[in-house]
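>>> dropping the sequence and predicted coords here.
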Amino acid sequence: MKLRGIGRSRNIEDRRGRRGVGRAKIGGIGLLLLLAVGYFTGLDVTPLLEEQGGQSNASRPISAEEERAAEFSAQVLTTTEAVWTQIFDQQLGRQYRPPVMVLYSGVTQSPCGGASGATGPFYCPADSKAYLDTEFFTTLSQQLGARGDFAAAYVIAHEVAHHVQNELGILPEVHRAQQSATQVQANALAVRLELQADCLSGVWARAVGNLLEPGDLEEAVNAAQMIGDDHLQRRAGQVPQPHTFQHGTSEQRARWFATGYQSGMVQGCDTFNTNQL
């Protein structure tokens, strides 16, 4: 992705450099397993991480790799602000209010609960902030097989898409419906919500087409496939259980991203009024 000349967003809350949790006591394989369980099941395993190392408010040096990840994240966020400001105006006749992105290291707190590498990147509608531990990019590339800078950009765009859903009233409506639904019904609604966010990520990708490099779209599609529920359950040695899915299959996630990219229209991302996910 060609980001040279793209400025850093001002909507960044930088909490890095704080020693939120010690991780050293967990072995490498054990840590990866713990993070995977938390991220892909939606369970908050922050307390388990805290037990391993304890909390501290002491500061620590920020590595060059972390700084590069932060710079990249802030630049990608800038592109989402430009894209959604224009789309809200031209397609929806509304004003876009961008989210704040919280960059942190290890563990932090949000109104939606504890945030850590175990929860993965997520959007909290309570404070309209997207939370990102920049170390997740390493996990995405090295452990999940979703390599490339545009794979990381897709993840950021996906979380911003949840903010778009919140701005449009979709997110709170789905959350209200989930409260009175069975677990299976709530999961099905979550899948539609996530697939719509994938589609909206595709809308963003089309709008930043002048910044794309050869292979970028393939990186995003591969990332979508690598984090499909069925793929992750198979990778964990399980038989895929569709009624437990909360994000969609690899095929669905990749297809809805492509749908958004091809149409470039928000109205083309209505995953709630279709029988074909």
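Great, that's in hand.
>>> every contact and neighbour count from this point should use C-alpha atoms.
Will do.
>>> surely Ala130 touches Cys112?
No. Using CA atoms under 8 Å, Ala130 is not in contact with Cys112, being 10.9 Å away.
>>> please, where are all the strands along the protein?
Assigned by DSSP state E, the chain shows strands spanning 12-14, 100-104, 107-110, 113-116, 122-124, 129-133.
>>> ok, Ala130 and Cys112, which is more surrounded?
Ala130 (23 against 12; other CA atoms under 10 Å).
>>> I'd like the distance between the more buried one and Val266.
Going from Ala130 to Val266 by CA to CA, to the nearest Å gives 21 Å.
>>> ok, and what's touching stretch 205-222?
By CA atoms under 8 Å, 6 or more residues apart in numbering, the residues outside stretch 205-222 that reach it are 1-3, 79, 83, 146-151, 154, 254, 257-258, 260-262, 264.
>>> try 7 Å this time
Outside stretch 205-222, the residues that touch it by CA atoms under 7 Å, 6 or more residues apart in numbering are 1-3, 83, 146-148, 150-151, 154, 254, 261, 264.
>>> before we move on, what about stretch 245-259?
187-188, 190-191, 194-195, 198-199, 201-202, 221, 224-231, 277.
>>> in addition, the following structure is provided for comparison:
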Amino acid sequence: MRLKNVRRSQNIEDRRRSSAGGKAGVGGVGLLVILAIGYFAGIDVSPFLEQAAAPQSSEPRELTAAEQRAGDFTAKVLGTTEQVWDVLLPEQAGLEYTPPKLVLYSGVTQSPCGGASGATGPFYCPADEKAYLDTDFFATMAQQLGAGGDFAAAYVVAHEVAHHIQNELGILNEVHGLRQQSDEVTANALTVRLELQADCLSGVWAHYVDGLLEPGDIDEALNAARQIGDDTLQRNAGRVPQPHTFTHGTSEQRSRWFATGYKSGDMRSCDTFNADRL
């Protein structure tokens, strides 16, 4: 992705200088692998987190060169989402776009939705309208999940911003209400539709930044979507895939819905809640 002359977003809250930088007992990347598997595969990872728990240092620290590069990259990708949705949300949904803050942290942090270490990787918190990202997750994707490439990382940022779009549209609140009234299997099915819609909206964003893309970028995003499909992650964790536990969709579904948004550039193509086929 060509980001050399792209402006950095100012909506970045960088907590990494004061973050713990990972838990003792399990290295920062190792912790992220545990959390990512738990989040994407629906596996209870609390025993691993309990084993990893240790006192945290609150001493300020300098960012590494890799962290500085990751922060700059993330700020620029977030800037592209603002440019796209500033135009697209009013144009296609009749709403003014208020961008989210993106919190960068290292190891652990807190949010109104709970501790980031318990939220397992990147997440969006509607309570404060902020997305949370440990930038080490990019390395985890490349080295542990088989989802490398700069546009795979950009897809992660765009996916969390897509959850903010859903919040702006009132979809998150509506789905939350329906989940509260549902059994676990139905609630999971609703969450799958929510996540696939976010994948599709990420694809819509990709459609409008096409001029910044390099050969192979879309393939990187599609591969990332496949690698973090529920079935693939459960299989890689040594489990037989259990569809009733899925919360994000299969590899095929995630990549197909991203492609749908990318090809159409139209938010209306992302109505997963009324789709007969996911």
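Sure, I can see it. Being a predicted model, the structure only gives us computed values, none of them experimental.
>>> superposing both, give me the TM-score.
For these two chains in superposition, a TM-score of 0.94 is obtained (TM-score structural alignment, normalised by the length of the first structure); 277 aligned residues with a CA RMSD of 2.1 Å.
>>> follow-up on the earlier one: now, of the strands of the first structure, which is deepest in the fold?
Counting by mean count of other CA atoms under 10 Å, strand 129-133 has the highest mean neighbour count of the strands of the first structure, with a mean of 25.
>>> helices or strands up against that strand?
strand 100-104, strand 122-124 (3 or more CA pairs under 7 Å, 6 or more residues apart in numbering; DSSP states H and E).
>>> possible to save those strands as CSV with distance to Ile26 of the first structure?
Shown next, in CSV, are those (distance: least, CA to CA, whole Å):
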stretch, distance to Ile26 of the first structure
strand 100-104, 20
strand 122-124, 24
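>>> to Gln165 of the first structure, which of those lies closest?
The closest of these to Gln165 of the first structure is strand 122-124. By CA to CA, the value is 10.6 Å.
>>> that closest one vs the second structure - mean distance after superposition?
With mean CA distance after the TM-score superposition for the first structure, strand 122-124 of the first structure departs from the second structure by a mean of 0.3 Å once superposed.
>>> also stretch 67-80 of the first structure?
Averaged out, stretch 67-80 of the first structure is 0.3 Å away (mean CA distance after the TM-score superposition for the first structure).
>>> can you name the residues of the second structure that that stretch overlays?
Under the alignment (TM-score structural alignment), stretch 67-80 of the first structure falls on residues 68-81 in the second structure.
>>> now find how far off-centre the matching stretch is within its chain.
14 Å (CA atoms, centre = their mean, to the nearest Å).
>>> so for stretch 134-144 of the second structure, what gets flagged as buried?
Neighbour counts over stretch 134-144 of the second structure (16 or more other CA atoms under 10 Å) mark Asp134, Thr135, Asp136, Phe137, Phe138, Ala139, Thr140, Met141, Ala142 as buried.
>>> and if you look at stretch 93-102 of the second structure?
Tyr97, Pro99, Pro100, Lys101, Leu102.
>>> could the residues you listed go into TSV alongside distance to Ser117 of the second structure?
Converted to TSV, those look like this (distance: CA to CA, whole Å):
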residue	distance to Ser117 of the second structure
Tyr97	29
Pro99	24
Pro100	21
Lys101	19
Leu102	16
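>>> ok, those vs Asp14 of the second structure, which is closest?
When those are compared against Asp14 of the second structure (criterion: CA to CA), the nearest one is Leu102, at 8.2 Å.
>>> distance of that closest one from Thr260 of the second structure?
Using CA to CA, Leu102 of the second structure is found at 26 Å from Thr260 of the second structure.
>>> burial measure for the closest residue to Ala53 of the second structure other than its chain neighbours, as a count.
Leaving out its chain neighbours, the residue that sits closest to Ala53 of the second structure by CA to CA, 6 or more residues apart in numbering is Lys23, at 6.1 Å. Residues within reach of Lys23 of the second structure, counting by other CA under 10 Å, total 23.
>>> please report how far Lys23 of the second structure lies from Ala139 of the second structure.
Counting by CA to CA - Lys23 of the second structure and Ala139 of the second structure are separated by 17 Å.
>>> would you state the helices of the stretch 1-150 of the first structure in chain order?
Per DSSP state H, counting those that start in this stretch, the stretch 1-150 of the first structure carries helices over the ranges 28-41, 46-53, 64-87, 136-138, 149-167.
>>> how big's the offset between the last one and the second structure?
By that I understand helix 149-167 of the first structure. Mean for helix 149-167 of the first structure is 0.2 Å (mean CA distance after the TM-score superposition for the first structure).
>>> returning to what we had before: turn the strands of the first structure into JSON lines, including distance to Leu171 of the first structure.
Listed next are those as JSON lines, based on distance: least, CA to CA, whole Å:
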{"stretch": "strand 12-14", "distance to Leu171 of the first structure": "22"}
{"stretch": "strand 100-104", "distance to Leu171 of the first structure": "17"}
{"stretch": "strand 107-110", "distance to Leu171 of the first structure": "18"}
{"stretch": "strand 113-116", "distance to Leu171 of the first structure": "17"}
{"stretch": "strand 122-124", "distance to Leu171 of the first structure": "10"}
{"stretch": "strand 129-133", "distance to Leu171 of the first structure": "14"}
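>>> alright, calling it a day.
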